[in-house]
Every structure is written in C-alpha cells, then in structure tokens.
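Visitor: Kindly return the folded structure for what I paste below:
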Amino acid sequence: MTTDALVTTDAARTYAMDRAHVFHSWVAQDLITPLVITAAQGSYVWDGDGRRLLDLSSQLVNTNIGHQHPKVVAAIQEQAGRLCTVAPQHANDQRSEAARLIAELAPDGMEKVFFTNGGAEAIENAVRMARLHTGRVKVLAQYRSYHGGTSTAINLTGDPRRWANDYGSAGVVHFFGPFLYRSAFHATTEQEECERALEHLEHLIRFEGPDTIAAIVLESIPGTAGIMVPPPGYLRGVREICDRYGIIYIADEVMAGFGRTGAWFAFEHFDVVPDLITFAKGVNSGYVPLGGVVISEEIAATFGTRAYPGGLTYSGHPLACSAAVATIGAMHDEGIVENAARLGETVLGPGLRALAEKHPSIGEVRGLGVFWALDLVSDRETKEPVAPYGGTSPVMRELVAACLAGGVLPFTNYHRLHVVPPCTATPEELAEGLAVLDAALDVVDAAVSAG
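Guide: As a prediction, the model looks like this:
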C-alpha cells in the first residue's frame, strides 16, 4: 500500500465537516482536534497527511485481528452481495454459525447466545436476564470499572464517566476490587489484597441484603480502568460468594475477550465459570458492530416458555455475524490467540518492565497478552499520579504528542499509558513501538523532574 494512495486531498474538508456536524462522545465539543484517519492495514493507520502510525490503541482496544484482515473483509463483501440484512425473528446461516462458534468457545453448559449491537447493550441485557431470573433488583459492580454508556451500563460503571449520568435509580451498588498497587485495604501482598477484597465484598452483600442482589458484574480484567490483573483466587472467591447467596456472576469480557489476554476469554486464566458472559469488540474486531451475551443453561431455561422482554432490530445482523464467523475462523487458523499470549510473554512483558527500570515516571507495569498498562507517577514513593483521577494534565498531553511525533497512535486514560496493540502484531512492530514509547517517556521523566 503506497502512501500516495492513502493521502486524500479532501482531508481538510473531512476535518471541517467533522467539526461542523459530528457530535463526539465523552468530550467537550469545542476543545477537540480529532485526527483524520484515511486508511488502515494490519497494525497501522494513516492520517490525512499520509503519516503512518503504529496503532498501539487497537482503536478502542477492539481491532484484535488488526485492520483490514482480508478474510474478514471478503466475508463481509460476500455477505453484502447475498443478503445485507434480515430481521432477528428469522433464522440466518451467519447468525446461527456465529452463535455456534461462540458457544463452542464458552464453558460447557453455555449454549445460547443473545446478540446485540455492542458491549453496552450486552451489559444491559445480561443485567435484565439476571434480574428476571432471580426476581431481585440490585446489581454490584467495582468502582474501577467501565461497562458502557447506556443507562444501566453507565450506572454500573465505576469511573468518573458515570458521575454526570448517575441518578441513583438503577439499583447499583459499587465496591472496591483488588488492586494492590493502590490498595484500598492497606494490603502488602497479593494474598492479603485478595482476602481483604473478598471480605469487603461479602460484608457489603450482607449489609445490602443478599436476597436483594441479582448479580455481580465484573470485568475479568478491568480494561479502561487500568488493566488490573486480579490476584490468584479472587475470581474463584467471587464465584463462591455468588453461589453462597444465589447471585448471578456476569463476566464482562467486552474488552478482555477474544484473544486480548492470550486466551479466548480472560476468565479462563482464573479457573472460573460465570453464569453470563458479555462480549463485543474482539468478536469481529469491530468491522461491523456486534456484541452479545452467552447464557448458562439454567438462565436460558427461565425463558423457555416465558417471553424474554428484550430485543433489537439489528440483533445478529448478518454482516456483523459474517464478520464474526470469519474472525473466529482466522483466529483459529492463524494461531492469533496464541500469538497474543506469546507477545505478552516474550515481547511486551519484558519490554515494558525494561522501560520501568529506565524511567522513574513508571510506577507499575501490569498486563497479560496484548493488554498492558503503565501507571505513570511523579513520585514512586508516594505513587502520586501524573494526572488526577478523572482528568488529564500537561504531562500526559506531552506524552501523546511525543508518541504521535514518533509514529505511534497511543491509548491513554488519566495517568496511564495503555499498550494494547492488535493480537496479530509482530515482534518487530512491537519493538518499533517500544522504542517510540521509550523516547516519549523521556519527555514525561523530564516534565516530572522539572516539577
């Protein structure tokens, strides 16, 4: 692919029309300067000036198989030529096959899949199923979490994006999950953190009333909130608590699923089986919007002769499902999940830890597979973040500028730099990216030292 083919003469017009007519999410409209993206291939995107950028963001951590995978593009094109859309009340070959393939990846006893258009709708419907199945209303979720932007999902979300949308009417109760680096429990070891976090959760359940709680919603590994890998035993402990009190365990795998952590589902690392699994993003790398819920046999049986009161016009859209079928096939055939695991073990893990040894602004390195975060601090002793919780800072803006200048499209959130390339990335591409991050972190170190 040549640079000339990627530069569009109307990039300036694209930008002008965006600023005139597009209302962007999660930002103040007058304060943004969106990057014009004209093309993408593999691990790279090109901007309106023809500049190639290594996509260490995977966009919104969803292009797990990279950009423009030929098998998936071909599947979408073939399906579009045959049948562009069909209502969800009908059976369709691509929808049926996508559901079969997803159920095949799920634990035994989870054979049914309800399709949505994305992750937030998956959460909405999983919570609805749990409430109807149990006859209870309350749902528990972690403070450090993100579950989506729709009404129930945003109330479940723990991070500051909830605050302006929180009307206290969704029956949601938040709790502290395990995070040893910034422990809410004054723990000094992973075991202490696990034990105290589970004790905190069980106390909360007892004080809220176990018979009032329908579900606990947990990102298996929280994504946007900081990629905090739970300590050994924590998710098993949550499973045991749920079983003890008849609470449904919903695993939010929207970001962490489909290869991102080096496993098909992130909960596989922790030897647990949830009751409901929400997914989106990596199921087809976002080529066409798709999400869904994988449902346990017991919960599915609740709606065997009782109508499920939910649905979407585009549930199981054939273009999206054809992309999912092709994506899962490519991931199997090309060993993409295994590649993600290998990259984490041999390239990203060692490479990011080496950066931490060099750069005093890195407080902690966390992650698995191609799912990593650097916790950036102004002081390693106090762990003071370089940007406030829920905000940004000049230091973080300088970091982003340095990454872009070096040819890397980064993912940052508050005081963190997330390193989340496609699962299809090569060691050479990641070495290129780590070199750019190394130089960009020099900028952070200098800014921190200057005070």
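Visitor: okay, CA-based contacts and neighbour counts for the rest of this
Guide: OK.
Visitor: now what about the top strand by length along the chain, what contacts it?
Guide: Secondary structure of the chain per DSSP state E: the longest strand is strand 371-379. Here strand 371-379 makes contact (Cα atoms under 8 Å, 6 or more residues apart in numbering) with 226-227, 256, 260-261, 344, 348, 360-367, 383-386, 415-421, 448-449.
Visitor: could you redo the last one with a cut-off of 7 Å?
Guide: The contact list for strand 371-379 (Cα atoms under 7 Å, 6 or more residues apart in numbering) reads 226-227, 260-261, 361-367, 383-386, 415-420, 448.
Visitor: Which ones among the residues you listed map onto helices?
Guide: Among these, the members found in helices (DSSP state H) are residue 448.
Visitor: Looking at the contacts of strand 371-379, which are in strands?
Guide: Going by DSSP E, the strands hold 362, 363, 364, 365, 366, 367, 384, 385, 416, 417, 418, 419 from the contacts of strand 371-379.
Visitor: to compare against the first, here's another:
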Amino acid sequence: MSKIELTVEEIKQYDREFNLHSWSKQKGLNPIAVSKSEGIYFWDYEGKKYFDMSSQLVNMNIGHGNKKVIEAIKEQAEKLAFIAPSFAVESRSKLARKIINIAPDNMQKVFFTNGGADANENAIKIARMFTGRNKIFSRYRSYHGSSFGAGNLTGEPRRYPLEPGIPGFVKFFDPYIYRAGINFKSEEEASKYYVNMLREQILYEGPFNVAAIVLETVTGSNGVIIPPKGYLKGIREICNEFGIMMICDEVMTGWGRTGKWFAVENWDVKPDIITFAKGVTCGYVPIGGVIVSKEIAEFFDDRVLLCGLTYSGHPLACAAGCATIDVYEEEGLIENAQKMGGILGELLEGLKAKHTSVGDVRYIGLFSSIELVKDKESRETLVPYGKDPEGIMGKIIGLLKERGFSTYSHENIIIVAPPLIINKEELIEAMDIMDEVLDIVDKTML
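Guide: Model (predicted):
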C-alpha cells in the first residue's frame, strides 16, 4: 500500500479543521507547517530554516534528529514495544539506575510518569502519603502543568479554569527581585526577606498541616527567575524545621539546561523529591518521573504506593531515555551548556546595554529570558500583566520568526533556551537576529 502524502495546503487545512491548539484562540491561527528538523534547526515546506532558540518547549536539549536515540527506539520497538508497569523490563531498569546515579546522592528510587504534569501530580500524592498532611505550598509565578492537581500547583493565570480548586493548595511569592520594589543590599538580604515571609505564612497555615513546598528550582516560562544566594538553602531549612517535603520541579531545568544535571546542584541543595520530564528523552518519546529520597523509598517498603499509570516506564520511552543520557555524556553537553551559557550571558548583557526596550536579562547555563519594558527607569512592562490587546508580544515573536529565530514569549518576557548542542558561531548568528528585532521594538513599539 502506497504511503499517503499531504500537500502543505492540506496539512494546514486539516490542522485548522480538526486540531485544537493549546493556549490559543483557534480563529486566525496560522502555524508554520514543519517539514523536517536536524540539530538546532527545523525547516518549513518552502525550505526556510529556523533556529530553534527555545528548544521547542525547552525540551529538545540534544537537538533534533539524533541518530543514537532514534536507533535505540527502533531496537526497543522490535524487541518489546510495550509491557505493563508491573513487569520488570531492561530499558526501565537501566534508565532508573542511570537517573539515580546522576541525581543528588540522597535519592534512591524513580516512579515513572508520562510527562511533567503527572510527575508533579504524583509527587504531591507521595508527599501527602509520606507526611500524612494535606497542605501544599507553591508559588504564584509558577507553572507546574495544566492537569487538575498540577494546575492547582500552578500559580499564574493558566490555573484560573480550574478554580475553585482543590482545598489545601496555598500560594506564596517568588523572589522576583527585579520587580520587588525593595532595594535589597545583597542577594542574601533578599533571600532572608523572602524566606522569613514564607516561614511566617507557614506558621499561620499550621506547619503540622503542610506536606510539601513545591517550587521550580529556577522559575521557568514565568521569567527564568533565578533564586538569589541562600534562598534554596533557606527553603531547605524551613522544610527540615517542620518536617515538610521539599519538592523541586526540574521539568525544564533538569538534564543540563542550567549547566548541571539538575539545577539544584548549582546551590548545593538536596530536595526530598525531584520531578522531571522534557530533557530526559528530549521529546523523542514522552516520559516523566518522580525521584524520591532514600527515606521516602523506604517508607513505601511496607506501605502501598497509591500511584499508577498504564504507561509508567514505557519501554520505548525508557530506551530513548537511556540513549539520551548517553548522548549527554558522550557529547559533553553539560559542559557545553556551561561554556555556551557564558557566551549567551555576554550577548544578553550587550543587548540590555544597547536597547531601551530591554529592562532586564536573566540567564543560567542555556536558560535565559529577556524582559521588555516601556521605560527602563520605571520598569513599566511593555504590556500590562495578563493583557496584550494589541498583540505586541505576538508581533515581536512574529518578527523573530520571519527572520528565522523561533521562540516563544510569556507576558513581557522572551525565552531564549537553545539546544545544548549549539556552538558559538550559531549562537552569535541567532542572537544577531534578536538584536535586529529589538532595534525595531526600540523604534516602533515604545
């Protein structure tokens, strides 16, 4: 039977007629029809090449078309495409062992999920079972997924359709120093302020009620907000004081994105639970997971773990994960993220100094953001929070894509997070496009 091929027009037509696109009004959408991808690039059907400067959704860490991972998937599919989670299978056993070997040394076991949202769902279930408590703290400027439990963890407006939500979910504020309105003398002073505020809030909620504090190690799409010195250690101390589980969401920041296997390593902090997804397979096959400490793992030796998913530890995904970790190690991608991150930081600082529209830049490894403002002195945002009636940010992203720079924005922030395989020449060439577009923003949009 011959292979059915669609024309570009048919691809776009069927997309409009039969697909619902996430986070979008459906009318008027005109997504790029992608024909192929390789390395840090993808191409449309007209042959136009795009720099993938957000690694799609900050997940294509090893880039597109990696042959080692593709071959691992093929080999596993021919040997054993699926078996239920209750069986032991080679690829699942190998991946779990690889993950524990590179995770912080207090970690012991992995529960596999389908992605990041259900990793966070199961992490809060585990924390509640382990502690016998019900309240879960998470931050306002956060995104942990859009399923019901993960959506209640989420603090930003994408949680609104889930409200009224699940009882026991409590929000606190991120250490967003750029917009704090307080002139802190140092990062340590800022950390002390935010940690003390959180501790007081926990006292009012009743520490004996609080099962977990959940936080993105580095706040992701809501601004790439990097924790100030001492902040994560302060959170760890609060958790130790009150017997609260510290859960770090490393769905975006894990797997080398910040120049370490897991972002917590940048601050020498050991959480009780780490959630992951994205970069473990870089989207070649979906998978996520929950890494738990030795203490939690031992707790469930004699108690039933009330967590389960049909595709937990899917053999194809685990085979892809094993091969992906090998790619990180063999190609030195963690080290490259550190090296290229230094270059990216210099380029971003140059943009901040040059452009009147750039209020702040934040970066760690190859995870960064550009915050756009109307006025640098007042720090007034380019678009009001939660509102962009003129579609200004969409226009800016469109200008970038027209020139072959693909990324996304959130509020008044542009994400820059290229694949970890990027080299210096590619990085400079891509950021020259950003420079050109910011010139237009300076001249026409302020």
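Visitor: on that earlier part again, for the longest strand of the first structure, give me the average deviation versus the second structure.
Guide: Here the mean offset of strand 371-379 of the first structure against the second structure after fitting is 0.4 Å, by mean Cα distance after the TM-score superposition for the first structure.
Visitor: quick check: that strand aligns to which part of the second structure?
Guide: Mapped onto the second structure using TM-score structural alignment, strand 371-379 of the first structure spans residues 367-375.
Visitor: which of the residues in the matching stretch are buried?
Guide: Across stretch 367-375 of the second structure, burial judged by 16 or more other Cα atoms under 10 Å covers 367, 368, 369, 370, 371, 372, 373, 374.
Visitor: what's the answer for stretch 96-110 of the second structure, then?
Guide: Neighbour-count burial for stretch 96-110 of the second structure [16+ other Cα under 10 Å]: 96, 97, 99, 100, 103, 104, 107, 108, 109, 110.
Visitor: From those residues, pick the one nearest residue 228 of the second structure.
Guide: residue 104 (20.7 Å; Cα to Cα).
Visitor: mind listing what the residue mapped onto the closest one from the first structure touches?
Guide: Counting by TM-score structural alignment, residue 104 of the second structure lines up with residue 107 in the first structure. By Cα under 7 Å, 6+ apart, the contact list for residue 107 of the first structure reads residue 273.
Visitor: What ranges does the stretch 101-250 of the first structure have for its strands?
Guide: For the stretch 101-250 of the first structure, the strands defined by DSSP state E, counting those that start in this stretch occupy 112-116, 138-142, 172-175, 213-219, 248-252.
Visitor: what does the longest one contact?
Guide: With contacts defined as Cα under 7 Å, 6+ apart, strand 213-219 of the first structure is touched by 130-131, 134, 136-141, 247-253.
Visitor: Would you check that residue 123 of the second structure makes contact with residue 288?
Guide: No. Using Cα atoms under 7 Å, residue 123 of the second structure is not in contact with residue 288; the gap is 11.4 Å.
Visitor: burial of the counterpart of residue 246 of the second structure in the first structure, as a residue count?
Guide: Correspondence of residue 246 of the second structure to the first structure, assessed by TM-score structural alignment: residue 249. When neighbours are defined as other Cα atoms under 10 Å, residue 249 of the first structure has 25 of them.
Visitor: Next, work out how far apart residue 249 of the first structure and residue 141 of the first structure are.
Guide: 11 Å (Cα to Cα, to the nearest Å).
Visitor: before we move on, what about residue 177 of the first structure?
Guide: Distance from residue 177 of the first structure to residue 141 of the first structure, by Cα to Cα: 9 Å.
Visitor: Next: residue 389 of the first structure.
Guide: In terms of Cα to Cα, residue 389 of the first structure sits 19 Å off from residue 141 of the first structure.
Visitor: So for the two, which residue has more residues nearby?
Guide: Taking other Cα under 10 Å, residue 389 of the first structure and residue 141 do not tie; residue 141 has more neighbours (24 against 12).
Visitor: Let's see which of the buried residues of stretch 96-110 of the second structure end up in helices.
Guide: The helices, defined by DSSP H, take in 96, 97, 99, 100 from those.
Visitor: Nearest spatial neighbour of the third one, chain-adjacent residues omitted?
Guide: So that's residue 99 of the second structure. Excluding the flanking residues, the one nearest residue 99 of the second structure by Cα to Cα, 6 or more residues apart in numbering is residue 110, at 8.0 Å.
Visitor: again, but for the first one
Guide: Spatially, and ignoring its direct neighbours in sequence, residue 96 of the second structure is nearest to residue 110 (6.0 Å; Cα to Cα, 6+ apart).
Visitor: close enough to count as contact, that neighbour and residue 95?
Guide: No. With contact defined as Cα under 7 Å, residue 110 of the second structure does not count as touching residue 95 (9.3 Å).
Visitor: secondary structure class for the alignment partner in the first structure of residue 290 of the second structure?
Guide: Applying TM-score structural alignment, one finds that residue 290 of the second structure aligns to residue 293 in the first structure. Secondary structure, DSSP: H, G, I helix; E, B strand; the rest coil: residue 293 of the first structure is strand.
Visitor: From residue 16 of the first structure, how far out is residue 293 of the first structure?
Guide: Distance from residue 293 of the first structure to residue 16 of the first structure, by Cα to Cα: 39 Å.
Visitor: okay, those two: which has more neighbours?
Guide: residue 293 (29 against 12).
Visitor: Find the helix or strand that the corresponding residue of the first structure for residue 400 of the second structure is a member of.
Guide: Alignment note (TM-score structural alignment): residue 400 of the second structure maps to residue 403 of the first structure. Element membership for residue 403 of the first structure (DSSP states H and E) is helix 394-405.
Visitor: mean shift of that helix relative to the second structure?
Guide: For helix 394-405 of the first structure, the mean deviation from the second structure after alignment is 1.8 Å (mean Cα distance after the TM-score superposition for the first structure).
Visitor: And the contacts of the next helix or strand after that helix?
Guide: Per DSSP H and E, the first helix or strand lying C-terminal to helix 394-405 of the first structure is strand 408-409. The contact list for strand 408-409 of the first structure (Cα under 7 Å, 6+ apart) reads 53, 54, 55, 56, 57, 403, 433.
Visitor: Now flag whichever of those is closest to residue 301 of the first structure.
Guide: Distance to residue 301 of the first structure across the contacts of strand 408-409 of the first structure (Cα to Cα) is lowest for residue 57, with 39.4 Å.
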